[in-house]
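Peer 1: Quick one, structure for this:
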Amino acid sequence: MISSFPRILIFLMMASLHVFAEDMQKNREREAARAVIMRTVPSLAASPEKLHLETIEKEDGYDVFETKASGGVLTIRGSSGTALCRGFYDFLKTNRLGMVSWENKDIRWPAQLPDTAPRRIVSPFRNHYYFNVVTYGYTMPYWTWERWEKEIDWMALHGINMPLALVATEGIAVRVWKQLGLTEKEIEEFYTGPAHLPWQRMGNIVNHDGPLPASWHKEQIALQHRILHRMKSLGMTPICPAFSGFVPRGILRLYPEAKLHRLGWGGWPQKNHAHFLSPEEPLFLKIGRLYMQEWQKEFGKNTYFLADSFNEMELPENKGGVEARNNMLSSLGEQIYRSISSTNPDAVWVMQGWMFGYQRNIWNADTLKALLSKVPDDKMLLLDLAADYNKTFWRNGMNWDVFKGFFNKPWVYSVVPNMGGKCAMTGVMDFYANGHLEALNSSSRGRLSGMGMAPEGIENNDVIYELITDAAWRNRQENVEQYLENYCRARYGNYPDSMKEAWNLFRRTAYSNLKDHPRFNWQMKPGTRGCSVNTSEDFLKGLSLFVNTRGLEQSPLFRQDAVEMAVHYLGIRMNEAIRAAQEALDEQDQENAEKCMAYFRKYALLADSLLEGHPTWRLSRWISFARSHGTSPEEKNKYEQNARRLVTRWGPPVDDYAAKIWSGLIRDYYLPRWEHFIQSRLSEKNPDMGAWEEKWVRSTGVSAAHAPGDLVNACRQAIREAPPLPSSLKRKAAGSIIGNWTSATVSTEWSYLDWPVSSADLEKLRGVRFVFTSGSHALEIDGVELLENGKVIAHDRHAGLAGKPSRGNFYKLSLPKGIHANNGCSLRARVRSVGGKSSNGKLELIKE
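Peer 2: Modelled structure (predicted):
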């Protein structure tokens, strides 16, 4: 009995220490939540006694919050720091006291809070996930701590408790490469510039727009410390980086027998191809362990680690049939998990599941089951990234059904409400409000553990993000019409009839379907005519009604949204003008082409001026973030070049993907780019658009501009000054015109011509017809190819002639099912002019 006493004492001491540590963490989370709330409503800092925060237990492992105002005191009880913050934000919106957006907010906190009834909300999900790997490119690559602090506050208020935290991924990896003996040059050739790092991390590209200086790594490691500290102080469980298998090619100098798989992506040249180290190599486990050791040495222990080895990639080559392929995948999954868990037995491997719906030709129930088969069920978390695409765009079935509940692995229901940080309005509003209920109620839900969103870029389409984050705290059907009323009253303070009608029109137009890449034609490569933004008369009417709603002018969020709506309106007029200019050129009507371009210029400069008053949609802000990291003028210029490249040329072969609607970008890039293209055509020259774009990327600075003094009135005036294009400038095309050839673009020698094709152009496509319009010489065509993400997916090769007469000038294209063209689509033809270069014509897409 006496001998057992020390053991009991030790047990009691350990239990006391555990309780003490739990209490310390609860206090830490309460104080962190209080700080978020005070930053949101600074006036509360003067009366801290009016805010009372308490910690309560979770309900069966699920976060919960309770709110009540009584006697001028707001009491919030929550099961975590984020639950407390979410409770405060729920109180704010429910009582129509304001809303918080990125870098902007409208808070109408009263001097005396009215009493409110108690409210209790339990989340139906354990995890509330946020970010896409590429958000770290399209929005966040150059953020400083000041911007990160605002983002973490935004996350906490919106109830996010599981964000990706990928800053300093490379700073840790460089330590590993140096330990292995790689040279500085071998390391430099591996990396991209900061804005392109997400695709380097996933093995899509290497050696593009780099290298990364040592100062970058030092700064990013310091930044990650602050990010992780703040996230964890609020009770968040961040997902941090692990080794995914991609290595510098120089590894072969040190390990000449190592088996590497060269992986291409989207038509990039070989110098940009990644090398994937076979997980069956002992070196794979060694590097994975080294990475985890270095990461934990720097940042401490973590639970969730992301390793994405297959994003939009082909599987490593395998010639042994289905059984051998499945064995390879099984081994691969086991080794990735072992590399993560070998130094941290509690570690959980997290994997993005974009390819589950995007690449069903590769990922089916057999291949995914094989990959997961040797990973313990509780040591893996799958992010089912794109339920909105499965349901409303691809329409290929929900992944939890196709993959049989993900084979007993925990998984997160997620959506991708944005591609590339594009600003245009899109998405199925009713789905974002209620789509998660299908997963919650499915017999195939398996171990559904969370809900989240993985936007490729943020700071856009606020209503969609509010819908999604609110839905994650609700397990019942939402009335979207009622939701929009509550949204507007919280966001602006009122809901006039004109705004109600505007939102009804938006729900029937832009927010009734999901466009994967909503872009105006003027945001795409010159020569493009079609667009994927909603341009209907109902949408235009809704935009006008919104901007002309009276009585909300004092709301900062109304002023922000009025700018966005007015610029959408002007963007549609710009779209009309640039299309009409090209149609005039088809008929060699120089006078009307120039008139159309005058309209385009007017609307472009109007839109650009309005955007100078927007809190985030400005090129100057983007460039300022980038330049702030340079330690010398040369570094600052290099970072600016990388930032400019991502939002314009990107690669190529990826072009115009980000498609931002930003001030500075319109007046300094889109407008002069199109003017250069049109003027070249008017003077019968072949414009080298690639050279023009590259020159812009390598330039610095943004031209001077100023926002209007009265922003809302300027928005209203802009809409009044942008009526439809005069009917005398419009022409009716027999088919859908996507491009031209001219005397300046063809020769008597065989050559290739390329034209961009939008995803909208592919709907019901039968083929393309070459229509001769003027000149003395016919165009001879040898064949046509349709390319998706750099690969030929359809072709028709036969001899044709477009001239007087024309013969065989229609080329049939039989499209395979499941075309996604996430990174672009184009049409390529092998042509030559006959007997001379005087040949002009246009290409018509022929549809069913």
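Peer 1: CA atoms for contacts and neighbours, from now on please.
Peer 2: Fine.
Peer 1: mind listing what the residue lying closest to residue 352 once chain neighbours are set aside touches?
Peer 2: Among residues not flanking residue 352 along the chain, residue 383 sits closest, at 4.8 Å (C-alpha to C-alpha, 6 or more residues apart in numbering). By C-alpha atoms under 8 Å, 6 or more residues apart in numbering, the contact set of residue 383 is 350-353, 411-414.
Peer 1: How is residue 383 assigned, secondary-structure-wise?
Peer 2: strand (DSSP: H, G, I helix; E, B strand; the rest coil).
Peer 1: Distance of it relative to residue 203?
Peer 2: Separation of residue 383 from residue 203 (C-alpha to C-alpha, to the nearest Å) stands at 18 Å.
Peer 1: And residue 110, by the same measure?
Peer 2: In terms of C-alpha to C-alpha, residue 110 sits 52 Å off from residue 203.
Peer 1: How much space separates the nearest residue to residue 325 once chain neighbours are set aside from residue 324?
Peer 2: Leaving aside its chain neighbours, residue 325 sits nearest to residue 318 (6.1 Å; criterion: C-alpha to C-alpha, 6+ apart). According to C-alpha to C-alpha, residue 318 and residue 324 sit 7 Å apart.
Peer 1: got it, and residue 467?
Peer 2: 45 Å.
Peer 1: Same check on residue 35?
Peer 2: 55 Å.
Peer 1: Looking at the two, which one has more neighbours?
Peer 2: Ranked by neighbour count (other C-alpha atoms under 10 Å), residue 35 and residue 324 place residue 35 first, with 16 against 12.
Peer 1: Let's see this one next, to set against the first:
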Amino acid sequence: MSSGDPEQAPQWADTVRGLAHRVLGPVVAESIRFVTRDGAGRGYEYEARDGALTVAATDGVSASVALHHYLRERCGLSVGWDTVLPLGLTTLTDSPPRRGSARVQDGYYFNFCTFSYTMPYWDWADWEREIDWMALHGITMPLAITGHEAVLHAAYSLLDLDDQTIRGFLGGPGYLPFQFMGCLDGFAGPLSASWIERHRELGARVLDRERAFGMTPILPAFTGHVPPEIAASSRAGRRDWQGFETWVLDPADPLYERLSAEITRAQIKFFGTDHRYAADPFIEMIPVDADPAFPGAVAAATLAGLRAADPDAVWVMQAWPFSYQRDFWTDDRVTAFLDAIPDDRMLIADLWAEYDPLWERFEQFSGKPWLWCALLNFGGRTDPVADLRGVPASVDTALAAPNPPTGLGLSMEATRNNPVFFELVADQIWNQVPDLDAWLDAFVTQRYGRGPAALRTAWHGLLDTVYDPRGRRIYPAQFNGILTAKPSYTRMAQARADVTQALWYEPAVLAQAWERLIEVAEHDRDLANGPLGHDLVEVGIAFMARVADRYYLDAVERSVSGGTPALPEIARFLRVFEDLDRMLAARPEYTFQHWESKALSWAADPADRDVLLDNARRIITVWGTTDSPLLDDYAGRHWSGLVGGYYRDRWELWARGLDRALATPGAASEADLQEQLRDRAEAFLREGPAPAPADLGDLATESRRLFTAYAAQPSDNDL
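Peer 2: Got it, this is the predicted structure:
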């Protein structure tokens, strides 16, 4: 193996060795030696002899990738979000020399929203596990916003705002990422002083570890969004996002550049810098000035403020507005905006490139460096769905462009869902995937570490069903299924169209895949404690979501045709919620109680507890206020406590009023239902989820019970 000075341990060696200890345990990890590998770009070599593994790499992330590739290729084991660690290896398998090199310069990770929908309440143990996952999967450029509230507090203190005003402006802890993007302020708070200080410390610790691996974290930057107290004495415009009013400075106001610089200076003081700063001044809000030159003025002021504090600053911006509000962001407007910024001062994340690749529309962003990113997940929805077959070709096409992406990224709004999709994208940072079926076979073997061929057969059944949407748009604004939908009488007329749209595959194939997973779990219950358990739940959700759709359709059509509520069909429909809830309760991360307990772990006093509980309950249900429908159920999750409690209760209210709605169709019945639903939402915010079902079996038992009740007979599969 070629390498640098074999006597000189790399600077990153201790960090990667710590990862190896956590993944393999201390005994096996001590059999690994790390050395420096010379050469341009990111690369590695590994070789194993007589139970000892030598890894030569250009940097800490590449060394971590080498370790993961060795485990996958030679030991048949991978490390996922839900892998039980340490792995059960007792010795390291011999391996001839193997080399690898990255296909792109960087692996990007996260979305501002991820920090609200997945990790708002994480502690260091959660973050350490996540950073290990990042390193093993080739992530070199993570978005890092933990603790940014301390930066804003320090910067606004310089403008003579008092502590209470600033914390009120920052709002609730669960909504901070949306505050950082400039979407809202002062909502669901106030933020406690203890939260600010403890998260400043946590943010610094996260950054220290990421940098120790050799990662280049991206820190948040000023978007123009200011407190109303500052807007009142400045040149500022009012904006609206999903019913939330905010104020943004005019870029011609000198305060814009000053605040941009002060926030960056505070950022550097608290957290250091790697000269990458994320700011999205137009994220889902049309600019307050329609002048085509206005976005360029915002760009100039933003960049000037960044460079005043850090002359080497590079602005990282999500291209999402160009997709989300394409009526405003015409080709001419986007080109004018991009041309206002020097190419070496901006990096663009093409956020939804697996479905809506903007790089093709804007000719690789007029020469700017850019990232091909996969989004897939909106709001943290737990529906198992993705276009697996389309991803490799999409990545290869982008990399063959005249100005190819400098990196590939995962920009999901929440993690811990559809791991097969995100593993597939991350793998392509280092490896091309010419044969998806072969890749899937290897993924399944490595994910479980052992198990019969039935597991691979099951996964090919998933590939032919939920993971083959055939170009359909995967987006919350579309029908996502009755289980998490808000009841309505006016929507009943389109029930058949909704149900049909969600079913593009043969249900019997999905049922067969589900049963194969259950059979393996029944014979190897330890395996179900790890990734197999996660997959069992996801596939159970996939099947039961369509069962609920069908039963709802039966209840609606029989009630409408008979002119009176079809009580047996309605009872059968409501029973689905109760039965599914039991299965979900057997896996802790699929319980609302788990989410809520993580939130409460940050409560320093009773006042903190009230805000944390409200935030945890609110964002997963109504999102905003109970009288606003704009984001209601956006983050709908198939979680125990929601499915058998909150969601079922809403549909029971619908059923109780169905006779009146059928007898006297019109606005009155709908208005009455919506008022009752608001009352139920308010009760959930006060009281929280229903308790877990009693007398639960383990996940394999509960999965079999559910399968027997709903999928065991051929007629059950006629969804």
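Peer 1: TM-score for these two?
Peer 2: Here the TM-score for the pair of chains, by TM-score structural alignment, normalised by the length of structure 2, is 0.89; 681 aligned residues with a C-alpha RMSD of 2.7 Å.
Peer 1: And the strands in the stretch 601-750 of structure 1?
Peer 2: 736-741 (DSSP state E, counting those that start in this stretch).
Peer 1: just the helices in it please.
Peer 2: Ranges of helices within the stretch 601-750 of structure 1 are 619-627, 633-646, 665, 671-682, 689-697, 711-720, based on DSSP state H, counting those that start in this stretch.
Peer 1: quick one: which of the ones you listed is nearest residue 440 of structure 1?
Peer 2: helix 633-646 (37.7 Å; C-alpha to C-alpha).
Peer 1: Whichever helix or strand comes after that closest one: average distance to aligned residues in structure 2?
Peer 2: Next along the chain after helix 633-646 of structure 1, taking DSSP states H and E as the criterion, comes helix 665. For helix 665 of structure 1, the mean distance to aligned residues of structure 2 following superposition is 1.6 Å (mean C-alpha distance after the TM-score superposition for structure 1).
Peer 1: In which helix or strand does the alignment partner in structure 2 of residue 561 of structure 1 reside?
Peer 2: Aligned by TM-score structural alignment, residue 561 of structure 1 pairs with residue 535 of structure 2. Residue 535 of structure 2 is part of helix 531-562 when elements are defined by DSSP H and E.
Peer 1: Tell me the buried residues in that helix?
Peer 2: Neighbour counts over helix 531-562 of structure 2 (16 or more other C-alpha atoms under 10 Å) mark 531-560 as buried.
Peer 1: what do you get for stretch 108-122 of structure 1?
Peer 2: Buried residues in stretch 108-122 of structure 1 (16+ other C-alpha under 10 Å): 108, 121-122.
Peer 1: Please convert these to a markdown table, extending it with distance to residue 168 of structure 1 and secondary structure.
Peer 2: As requested, the buried residues of stretch 108-122 of structure 1 are arranged in a markdown table below (distance: C-alpha to C-alpha, whole Å; DSSP: H, G, I helix; E, B strand; the rest coil):
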| residue | distance to residue 168 of structure 1 | secondary structure |
| --- | --- | --- |
| 108 | 38 | coil |
| 121 | 36 | strand |
| 122 | 35 | strand |
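Peer 1: and which of those is nearest to residue 22 of structure 1?
Peer 2: residue 122 (21.5 Å).
Peer 1: Surely the closest one is in contact with residue 473?
Peer 2: Yes - here residue 122 of structure 1 reaches residue 473: they are 6.8 Å apart, a contact under C-alpha atoms under 8 Å.
Peer 1: what touches both of those two?
Peer 2: In contact with both residue 122 of structure 1 and residue 473: no residue, using C-alpha under 8 Å, 6+ apart.
Peer 1: Tell me, how many residues neighbour the closest residue in space to residue 588 of structure 2 that isn't next to it in sequence?
Peer 2: Excluding the flanking residues, the one nearest residue 588 of structure 2 by C-alpha to C-alpha, 6+ apart is residue 594, at 6.2 Å. Residue 594 of structure 2: 14 surrounding residues under other C-alpha under 10 Å.
Peer 1: if I look at the counterpart of residue 419 of structure 2 in structure 1, how far off is residue 469 of structure 1?
Peer 2: Alignment note (TM-score structural alignment): residue 419 of structure 2 maps to residue 462 of structure 1. From residue 462 of structure 1 over to residue 469 of structure 1 the distance is 11 Å, taken as C-alpha to C-alpha.
Peer 1: of these two, who's got more company?
Peer 2: residue 469 (24 against 14).
Peer 1: which residues touch the more buried one?
Peer 2: Here residue 469 of structure 1 is in contact with 158-160, 452 (C-alpha under 8 Å, 6+ apart).
Peer 1: And residue 357 of structure 1, by the same measure?
Peer 2: 363, 386, 389-390, 396, 399.
Peer 1: Wait, a helix at it?
Peer 2: Yes - counting by three-state DSSP, residue 357 of structure 1 is part of a helix.
Peer 1: what residue of structure 2 matches up with it?
Peer 2: So residue 357 of structure 1 corresponds to residue 323, using TM-score structural alignment.
Peer 1: One more: residue 241 of structure 1?
Peer 2: With TM-score structural alignment as the criterion, residue 241 of structure 1 matches residue 220.
Peer 1: Just give the number of residues close to that match.
Peer 2: Count around residue 220 of structure 2 with other C-alpha under 10 Å applied: 26.
Peer 1: if I look at it, how far off is residue 296 of structure 2?
Peer 2: Taken as C-alpha to C-alpha, the span from residue 220 of structure 2 to residue 296 of structure 2 is 20 Å.
Peer 1: do the same with residue 345 of structure 2
Peer 2: Residue 345 of structure 2 is 14 Å from residue 296 of structure 2, by C-alpha to C-alpha.
Peer 1: now do residue 516 of structure 2
Peer 2: 56 Å.
Peer 1: Which of the contacts of residue 383 of structure 1 ranks first by neighbour count?
Peer 2: In the contacts of residue 383 of structure 1, the most neighbours by other C-alpha under 10 Å go to residue 413, 29 neighbours.
Peer 1: That one contacts residue 437, correct?
Peer 2: No - with contacts defined as C-alpha under 8 Å, residue 413 of structure 1 does not count as touching residue 437, sitting 10.3 Å away.
Peer 1: sorry, back to before: tell me the counterpart of the residue nearest to residue 352 of structure 1 in structure 2.
Peer 2: Counting by TM-score structural alignment, the partner of residue 383 of structure 1 is residue 349.
Peer 1: Check residue 677 of structure 1 too.
Peer 2: So, by TM-score structural alignment, residue 677 of structure 1 is matched to residue 654.
Peer 1: now residue 128 of structure 1
Peer 2: By TM-score structural alignment, residue 128 of structure 1 lines up with residue 107.
Peer 1: now swap in residue 769 of structure 1 and tell me
Peer 2: Aligned partner of residue 769 of structure 1 by TM-score structural alignment: none.
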